[in-house]
Every structure is written in structure tokens, then in C-alpha cells.
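> Provided below are the primary sequence and the corresponding predicted coordinates.
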Amino acid sequence: MGVICYTSGTTGAKPKGAMGSQKYLVVAGEIWCAVDNWSPEDDYLSYLSPAWATEWVLGLSSGLRSGTTLCFPEKPETVQSDIREIGPKVVFYSARMWESLNSTIHAKIADTLAPFRLMFNSSLKIGYRVIDARFQKKPVPLSWRALYKLADRLVFRYVRDRIGLSNIKWAYTAGASISPDILRFFHAIGVNLKQIYGLTEALMNAVHRDGDIKPESCGVALPGNEFRISENGELLVKPPACFSGYYKDPEATKKQFDKDGWIKTGDAAHITPDNHLVVLGRMKELIDLGDGNKFSPEFIETRLRFSPYIKDVMTFGEAVRPFVCAIVVIDYENVGKWAEDNRLNYTTFADLSQKPEVSKLILKEVERINSVLPDWSKIRRYVLMHKEFDPDEAELTRTRKLRRAFMVKKYKDLIDGIYSDAGEVMVEAAVTYRDGRKGVFKTAIKIRDVGGA
């Protein structure tokens, strides 16, 4: 026995302990170092809990295999200053952490003087132009390469330094889908962010290669891994080494494999002609709208979270309900800053979330996403939540994945109200005032329609 790593419990089931052998860990380091050539000169920031299998594979197994220096923040309160002090060359953050960092950057830029905002926005356009050409494997004209170097020297280098990534060579994300917009943004500012696909039971299975990055994919298979798509569209994997079984749960272990010994991932996916893995979402979470069309909640949610004004979102629909709706959680810090800049007074999170001006702000983000969605999956109605989703209330996992089945049950009355003819739904809300006082009060959550959807 090498390690026991627990699954996240995203589906609402009790997390299971996946047993990994010493071979499970050693092979993980071998195949990883065969792709990205980490060296003893590199520093890896070990930030996430080792209870997550990914941290064992990257931080411990691959780090030991390559001789890379593992660095640890001193404590949660000093993480950002520690990262700047370390200046790591390799980092691994969850998708939600990259989304949060994206929001922070945009909020900080919005708070700078107008000349720097102009420089940043102009530089970002140059960055997107260059990065998009590289993603498409097209040549970048000399003039644009020169402009990009200038933008990097004047703007992007400063931004990377402020977030502790001034020396970055490789940055990774996994655990949930990341918006292609997020990945594209970080590449534009000079962060080599790559998507990993893997699961606790089967190690790492795919990753973007340097020079072969498609923002909508998870890259191509790691050495020794095989992929197969089942008849119902589920991704099956066969890694060079896999888990030994679930701790004290042989029945669940047996169910994790198909009759040919392939591991069932539970993800809907397809393989592109150039062997990139594109994950569409969890099989159990693809929702049938009853008219022959299905939509992926995760696809919509990851793209909405690109907005600096949206922290969390849950979309839903079902066969007996005629359209897609959403529960949106505002980013309190960024929306609060926007409200102050626009001289909009508010007292609490709940008060700010129900302001008509804030609703119009979020409506623009919803309409942006609707513009790229097929008609049947466009968001027709939404509400702005009176509070944040909370892992301590079992609404999210510790990696901030939605526990969707639990949420649908918990917010059944709110969801029923959205699909009714009502203009608002009454809920009870716990509130903490700015002076520290706490209380409970009833508040009305407005139901908003999306015109043209």
C-alpha cells in the first residue's frame, strides 16, 4: 500500500478511499516526467491538500522523480506573499482557483489609473492575437512578435510578478472543466497554463503538450494510456497503472470496471481527429430537456464563471420543464467595487445581489454566453442568489465542485419558483453586517427574464 486518496463526492455519494500501490505512485512520476521535463533547477509550489490524488502525482511523485524542489506556503494567510517570495517555475491550481485569480486580476486592473488600464487592454488584444495564432499553429508575423515582446516587458511581466508567477514555466489545472476563455487569457499574459485530465482511480491520463494546446480540450493521452468511447458516449480509460480498489468496498471496486477491464470515468467525451480529448461533462449531469435535446450544465457554468462579476453558478432543466434556468452567485468583492465606482449604496450581500443595476450587469454576462449556445440550451430565466454557495453547508466539495443532486433538493422551492409565473421567491437568509453583527431575515429573490432567449 502506497497511499489512500479519497474521491471528491461530487455526485452526492459518500467519498470513497481509493487505494494506490507504490507502483501506482512511481509510474505516475515516470510518465509525467516523460512529457514535461522538470529538473532539479525547478521549484514546484505544493499548495493543495495531499488528500487530493493530483497533489501526490505532481507534487510528490513527479517532484521526487525529477529532483524538483517542493515549496510549501507557511500558512493560508500568507499564501500570496509566499508565492511571490518563492517565484515557482511550476504550479498546480484547481480550475476554481484559476477562475478566482482571473477575477482578481481584472478587478485590480479596473482599480488602476486610466493610462495603465488602456495599456493593459491594448496589450491584451496583442496577446490574444499572438496566442490565437499559436493555438491554431499559424505563423506569427515578425511585427506582432515584436509588439508582444513589448507588451510583455511593459505590462504582462508586471502582472505575473504581482500574482507570483514571474518565473513560471508550467502551470496546470485539473479537477473540473476550465473555461477556454480562462486558459486563453492566461496564455495571453504569458502563463503557460495546461489542462490535465485524470481521476483518482487511474492517475493522470491526458495533458496539453507545449506547442499543441487547444483551449477546449484536455490535451492528448499521456504515455501508456489508452482511451475508448463506449456506445453511450462514456469515456473509458486503461492506464499503465491504476488503483488497487476502494478501501473496504469490493462491490464499488467491481462496478468501476467494464467487462473488458477498462475503467469507467463517468464523463461524456469525444476524441478529435488529432487525438485531443474533449470532455463534455459528467454523464449523470447531461440533462435531457424532453424534446430530444440535451445540454451540459458544466459547459455553460464554466464559461459564465469567466466573468469577474460571477463567482458561482448552477444551471438546470429537465424533461418536464421547458427551458434552461440559472442560479447565479455574484462575486461580492468585484461587484461591490463596481457598485462603489457607480455610487450604488448597499448594506449586505443579499441587498447588493438584488439591486436592479446589478441584475443588468449580470444580464450582459448571461447574454454573452447565450450568444454562443444553441437555442434549446440558452438560459431563459435566472436569479441572483442572496448568499454564496458554501462547502460547509455541503453545497460544494472542497475543490469547489457543485454537489448538484444535493443542491437541486435543497433549493427545490427556489427552482420551482423560477419555473412558475411568480416574479420573486421569498427565502430566509443569514446575514453578517459590516459591523460584525449577525442575524436572520426573510428576503425576496427577484426572478429575471432574459430577453431574446
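In hand now; what should we look at?
> For the rest of this, base every contact and every neighbour count on C-alpha atoms.
Noted.
> what helix or strand is residue 448 on?
Element membership for residue 448 (DSSP states H and E) is strand 438-449.
> helices and strands around that strand, which ones?
If you count contacts as 3 or more Cα pairs under 8 Å, 6 or more residues apart in numbering; DSSP states H and E, strand 438-449 packs onto strand 379-384, strand 424-432.
> ranges for the strands of the stretch 201-350 of the chain?
With strands called from DSSP state E, counting those that start in this stretch, the stretch 201-350 of the chain shows them at 203-207, 220-221, 226-229, 234-238, 245-246, 263-271, 277-282, 287-288, 294-295, 310-316, 324-330.
> Got another one to weigh against that:
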Amino acid sequence: MSDTQNLIENRPPSVATLFLERVAKTPDAEAYRYPVPSATGQGPDDWKSLSWEQAAERVYAIAAGLIDLGVRPEERVALASATRVEWILADLGVMCAGGATTTVYPQTNAEESAYILADSESRVLIAEDAAQLAKARERRADLGHLAHVVVIDPTGIEEGAEGDPEGWALSLAELETRGKAYLEKHPEAVKERVEAITPTQLATLIYTSGTTGRPKGVRLPHDNWSYMAKAIAATGLVTGEDVQYLWLPLAHVFGKVLTSGQIEVGHVTAVDGRVDKIIENLPVVQPTYMAAVPRIFEKVYNGVAAKARAGGGAKYKIFQWAAGVAREYAKVSQDNFRRTGTASAPFGLTAKHKVADALVYKKLREAFGGNLRAAVSGSAALAPEIGYFFSGAGIHILEGYGLTESSAASFVNPGEAYRTGTVGKPLPGTEVRIADDGEILLRGPGIMEGYHGLPEKTTEVLEADGWFHTGDIGELSPDGYLRITDRKKDLIKTSGGKYIAPAEVEGQFKAVCPFVSNILVHGADRNFCTALIALDEPAILGWAADNGLGGKSYADVVAAPQTQRLIQGYVDRLNEGLQRWQTIKKFRLLPRDLDIEHGELTPSLKLKRPVVERTYKGLIDEMYAGSRES
């Protein structure tokens, strides 16, 4: 048996066990960093640290506090909070109490939050602040199972506490105090709960973000996370010397899996979920790796392009030249690595790359903190041209792939041998096959137990022999690299019988047009394709200021003929590289960007196609008015 097989097959029953082992192994090593507002309230945040032993003291106190509140093994404790260090400590506390965490996005409205709390039969809610507590109060009559609410940041909730039964709402600090008192009387309580955990015991209930319909609760037992921790370590992509910058929503399976890998490997994680602080934090944290969704890389790319454009024609020409060199260099280097095992490029291209590095790439790497070895991208497809740009600039984006139902990380690109445009190879222990219709099927220890309370939905996607139907279409290279082409249900079949993968066309447009924020390609059962396009507000307003539209609102700029002509130029460039039936014949610019608040994007920034198409049905119909199919 190989070391990798041994590592995975002899995994412990739970991440709670792994956590206790990690604390015993490196008690004084730094585990987490987290921001605290500066004493004056002015200037940058201060960053504090927790060692593994300090983290364990808080985790044990939270676990014991939950035991004291009556939480029994497998009972659900909901966690509604943005990404912060307390989220991780609370999640570990729930697992060490033998309970199961139900994750709730903080942006989820009161109605859907109540649905998740009720469907999961959560006994306790750990809420970030007054706003999350208010949602629970609003729907309290529907939440018969909810015995307690624990508030991480209790600022501003005192005045609303009247009418609560004794002990219904308490602060996290109060829960930890109760837990410490409980441990004084029952010092082995937490360790006993951890020792009693079995691999099949429920650890996490994550509700799918629901690009269509009601969210379904995905049941992930302890063994899923224990496997993920060991498999991530077995890839060799991260080491104990790494510093991870973690900002992803921890309610999402992608963020959550990173916490398991970190415990196994033992490196430092800096935690701050405030997206508006990423640019400020990166030079402070100086991470060696981070994970992100494609939208972040697209925004960085658009921002760099906009800054170059604002610097004048010469600077923008230099940026465009450097971007072209980066892409060419990345493609040649990756191709040579595939053939020879060495990432190399011809002398002339290397010389151009060196000049471009001094002018453009070096500053880009400094913006990421200067120490970034690699970034992992997941949750949606990254446009290959954007991936090649960053690769050539020395920011290596390793695309990965997985679903909530597969505990997030089923595939990842293998370090130096990564291939832009693919999601890499399966994690050790995960099997893959492509069905006759092109659907990707997965089997392995990361696959869910099933959907909570929905046996018929479970049997639709999970075969008796363990193969899970992902709903994604893809193809495997002879040496095992997977390329995702689209969601099975998102494939467009035109009235002419041609199949189109809209995500592929959308990704190509994002690489061509530096002003796009979101794009939806439409064409199912139509005789040509159209697009709804939302523009990136800072980028387009910057362009507007230089083109006679300064001072106008976003909606006015988008409606202006000059803007329409600008975007038409990029659509024409896109169409040059497409098959005739894929080309965008007409488009409409949206009066605002798509967002989570209007239900058009999921919290992990995936497009909800049915919602967007319903909202803008009038614009879609307008584009097809007068065509032969009307």
C-alpha cells in the first residue's frame, strides 16, 4: 500500500479527532490570525493570533457550553455568520460536542433562513449579530425546535431582549463561560463526545444555494471531512509553512473544506470575510496561497486594465502588450511542461516576458502580497484567457472542481503541472467516469450521504453502487485532466438543433471585454443567440469620464449610444472566434449589475439563470421581436 493510500484509508473518524491530534502535536504553533479594529478606530486593523492550544480552549468551552444547553449527538446547531474566526471556532465546537452544523449564509432573508432552520430541525442558532438574531425573532413562531440563540457580537441587542424566555438568547462569551463551568465539573466531557463520534455520524448540513427551486439540505457525515483533510494533504499542494488567506463564505462548501485541510496540515490561516478589505489585507497578510471564485480574478483583471487606461494611451498600450505576452508565455510554458516536464519558453519570448514583468507583472504580484505561490479557483468556470493572463504574470491559478454533494474538492490542478482551462485531476481516493451523454459521475469517500428528508431526490442523483450524477458535462484527457464544458441543464439547443454551452461563450466574452461584470447568453429553442450584459460599475464609469459622459449615473452611461458602440465592438471580437451558431446576434445592457439581494446571484456569485431570464423577459422578447420565430 502506498503512503497516500495508507494516509487516506487509515483516516480517523472525524475532523474533531484530527483537531485534537493537531492541538496535541503543535500546541504553541500559530493557528489563526484575525483582524481587530485599531484602538483609535482610525487606520488599518490590528491583527491578532491564536495558537492551536488557545483555539482549543475556546473550542472546548463552546462544545461544553452546547452540551450544557442540551445538544445531543447529531442534533443540529445552525451557524448564520459571515466568515470570521468565531465561525471556525463555533463549527469546531459543534463537531466536538458531537452535533452537526447547519450553515446559513448571512445574506439569506428571514423567510429562507426560517425554512432552513425548520427543515434542519436546528436546536440552537449561533447568530453573528443583532441582524441575524432579528431574523430568528421575526419567524420564531415557526421555529418550534429552536431552543436557544447564541450571538457572536451582541452589540445593540439588549433593547430587544424583553419577551425572550430565560436563556433563549445569550452571547457567545456567556456560552463559553457556561462551558468552562461545565468542564470544571465534567473535565472529560468534550473528549468523550469526540471519542464517541462514528464516521457515518452527521457533521454538516449544507443547503444548496438553489440556482433553481428551494434549497436542499446536503447531509455530509464526519467521514467526508476527515477524507477531505487527508486527501488535500496527500496532494502536496500545501505545507505546514504556508499562510492561507481565507475570505470565502464558510457557509459554502468551498470555504468549509479549506478549514479541514488546514487542521490536517497545520499551517496558519488568516480569516476575514469582508470582501471590501481583500485589497487592503493582502499586502498585510502576505499569503502564500488563497482560494477564490472567478469573479474575484475577473474584478482584479478589470481593475488593472481600467487603471492602465486611466494612465493614458501609452500606459494602456503597454498593459495590452504585457497581457498578450503573459498569455503567450503561459500557453507555451504549460505546453512545454506537458511535453518535457520543464516550464520553458523560447529566448525571444522570455526576453519580452522579462520586460513585461518589470513594467506590469511585478506590481500585480505585490498587490497580492508578494508571496503568493498559488491561488485555487473554484465554484464556477474561470475564463481560460484570464487564467493564462495571471499564469503568465506569475500568479498561478489552480482551478479545482467539486460540488456541495461531493464535499467541495473532487478535482484540483496538480501544482506545477497545472493546465489552465481544466480543473485538474481527481483527489486521491476519488473515482470519475464520463457517462454516454457526457455527464461527469463521481464516486468516493467525499460523496454525500444524501439529501436531508428527500429520499426520492437522493435516488435521482445517487446510484446504489455509489456513483453520483453531478449534472455537469465534461471530458477527460488521456492523462486524466478534466475539462468542464457546462451544466447539463444549462446546455442550449437552438431551434436549428445545435447545442451550445453558454458558460463557454460567457467566459470568452469576459476575457475579451474588460468592462463586463456579468453576462447571460440566451438561445434555447431560438434560431439565434442573444445576451444580457451587466457592466462593471467602476470600470465603465472610469471610461465614461474620459469619453464625454463624466458625472452621469451608471444607468445613464449604460444607455448612452457611445457605450452601446463600445460593447458592440467587444461582441464583434467575441463573435470572430465562435462558430456561426454560437455568435451573439443581439445584446442588451442591463440598467444595473446582477446581485445577491435581487436573487440573481447565489451567495457564491453563481448566476441564477431562471431568475435573470424572468426578471428581464421583456428585454429578451424585444431582441427576438420581428425574427421569423416570433
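Good, I have the coordinates. These figures come from a predicted structure and were not determined experimentally.
> What residues in the second structure pair up with the strand holding residue 448 of the first structure?
Across the second structure, nothing matches strand 438-449 of the first structure (TM-score structural alignment).
> Kindly report the same for stretch 374-383 of the first structure.
With TM-score structural alignment as the criterion, stretch 374-383 of the first structure aligns to 579-588.
> picking up where we left off before, what's the angle from the strand holding residue 448 of the first structure to strand 379-384?
In terms of direction (axes from the mean of the first three to the mean of the last three Cα atoms, to 10 degrees), strand 438-449 of the first structure departs from strand 379-384 by 160 degrees.
> who touches strand 438-449 of the first structure?
350, 354, 359, 380-386, 418, 422-432 (Cα atoms under 8 Å, 6 or more residues apart in numbering).
> Tell me the counterpart of residue 119 of the second structure in the first structure.
So, by TM-score structural alignment, residue 119 of the second structure is left unmatched.
> Distance check, residue 119 of the second structure against residue 370 of the second structure.
45 Å (Cα to Cα, to the nearest Å).
> Between these two, point out the one with more neighbours.
residue 370 (18 against 15; other Cα atoms under 10 Å).
> That one and residue 286 touch, don't they?
Yes: using Cα atoms under 8 Å, residue 370 of the second structure is in contact with residue 286, at 6.4 Å.
> what lines up against residue 102 of the first structure once you look at the second structure?
Residue 102 of the first structure maps onto residue 301 in the second structure, by TM-score structural alignment.
> Please enumerate the strands of the stretch 101-250 of the second structure.
Counting by DSSP E, counting those that start in this stretch, the strands of the stretch 101-250 of the second structure are 124-127, 148-151, 169-171, 202-207, 217-221, 243-246.
> picking that back up, please name the residues that touch the match of residue 102 of the first structure.
So residue 301 of the second structure contacts 386, 514 (Cα under 8 Å, 6+ apart).
> Wait, a strand at residue 371 of the second structure?
No: counting by DSSP: H, G, I helix; E, B strand; the rest coil, residue 371 of the second structure is not found in a strand; it is coil.
> gap between it and residue 353 of the second structure?
Taking Cα to Cα, one finds residue 371 of the second structure at 20 Å from residue 353 of the second structure.
> Tell me, how many residues neighbour the nearest residue to residue 440 of the first structure once chain neighbours are set aside?
What sits nearest to residue 440 of the first structure in space, not counting adjacent residues and going by Cα to Cα, 6 or more residues apart in numbering, is residue 430, at 4.4 Å. Counted with other Cα under 10 Å, the neighbours of residue 430 of the first structure add up to 13.
> on that earlier part again, buried residues in the one helix or strand the match of residue 102 of the first structure maps to?
Per DSSP H and E: residue 301 of the second structure is located in helix 294-310. Residues 294-295, 297-299, 301-310 are the ones in helix 294-310 of the second structure that count as buried (16 or more other Cα atoms under 10 Å).
> repeat for stretch 210-227 of the second structure
So for stretch 210-227 of the second structure, counting by 16+ other Cα under 10 Å, buried means 211, 216-227.
> ok so, going back, more neighbours, residue 371 and residue 353 of the second structure?
Neighbour count, other Cα under 10 Å: between residue 371 of the second structure and residue 353, residue 353 has more, with 23 against 18.
> which residues touch the residue sitting nearest the centre point of the first structure?
The centroid of the first structure falls nearest to residue 95 when counting by Cα atoms, centre = their mean (2.9 Å). Contact analysis of residue 95 of the first structure by Cα under 8 Å, 6+ apart lists 173, 174, 175, 176, 177, 178.
> Show me which of those is closest to residue 249 of the first structure.
Residue 249 of the first structure lies nearest to residue 175 out of these, by Cα to Cα, at 23.5 Å.
> what do we get in the second structure for the closest one?
Looks like residue 175 of the first structure aligns to residue 379 there (TM-score structural alignment).
> Contact partners for that match?
Residue 379 of the second structure neighbours (Cα under 8 Å, 6+ apart): 254, 293, 294, 401, 402, 403, 604, 606.
> Redo the residues you listed as a markdown table? Include distance to residue 194 of the second structure.
Shown next, in a markdown table, are the contacts of residue 379 of the second structure (distance: Cα to Cα, whole Å):
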| residue | distance to residue 194 of the second structure |
| --- | --- |
| 254 | 24 |
| 293 | 33 |
| 294 | 37 |
| 401 | 31 |
| 402 | 28 |
| 403 | 27 |
| 604 | 31 |
| 606 | 36 |
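> what's the farthest-apart pair in these?
Largest separation among those by Cα to Cα: 294 and 403, giving 15.6 Å.
> before we move on, back to that, which residues sit in contact with the residue nearest to residue 440 of the first structure?
438, 439, 440, 441.
> at 7 Å instead, please
For residue 430 of the first structure, the contacting residues are 439, 440, 441, by Cα atoms under 7 Å, 6 or more residues apart in numbering.
> of the residues you listed, closest to residue 373 of the first structure?
Nearest to residue 373 of the first structure out of those is residue 441 (Cα to Cα; 37.5 Å).
> what about that closest one, how many residues close to it?
Look at residue 441 of the first structure: counted by other Cα under 10 Å, it has 9 neighbours.
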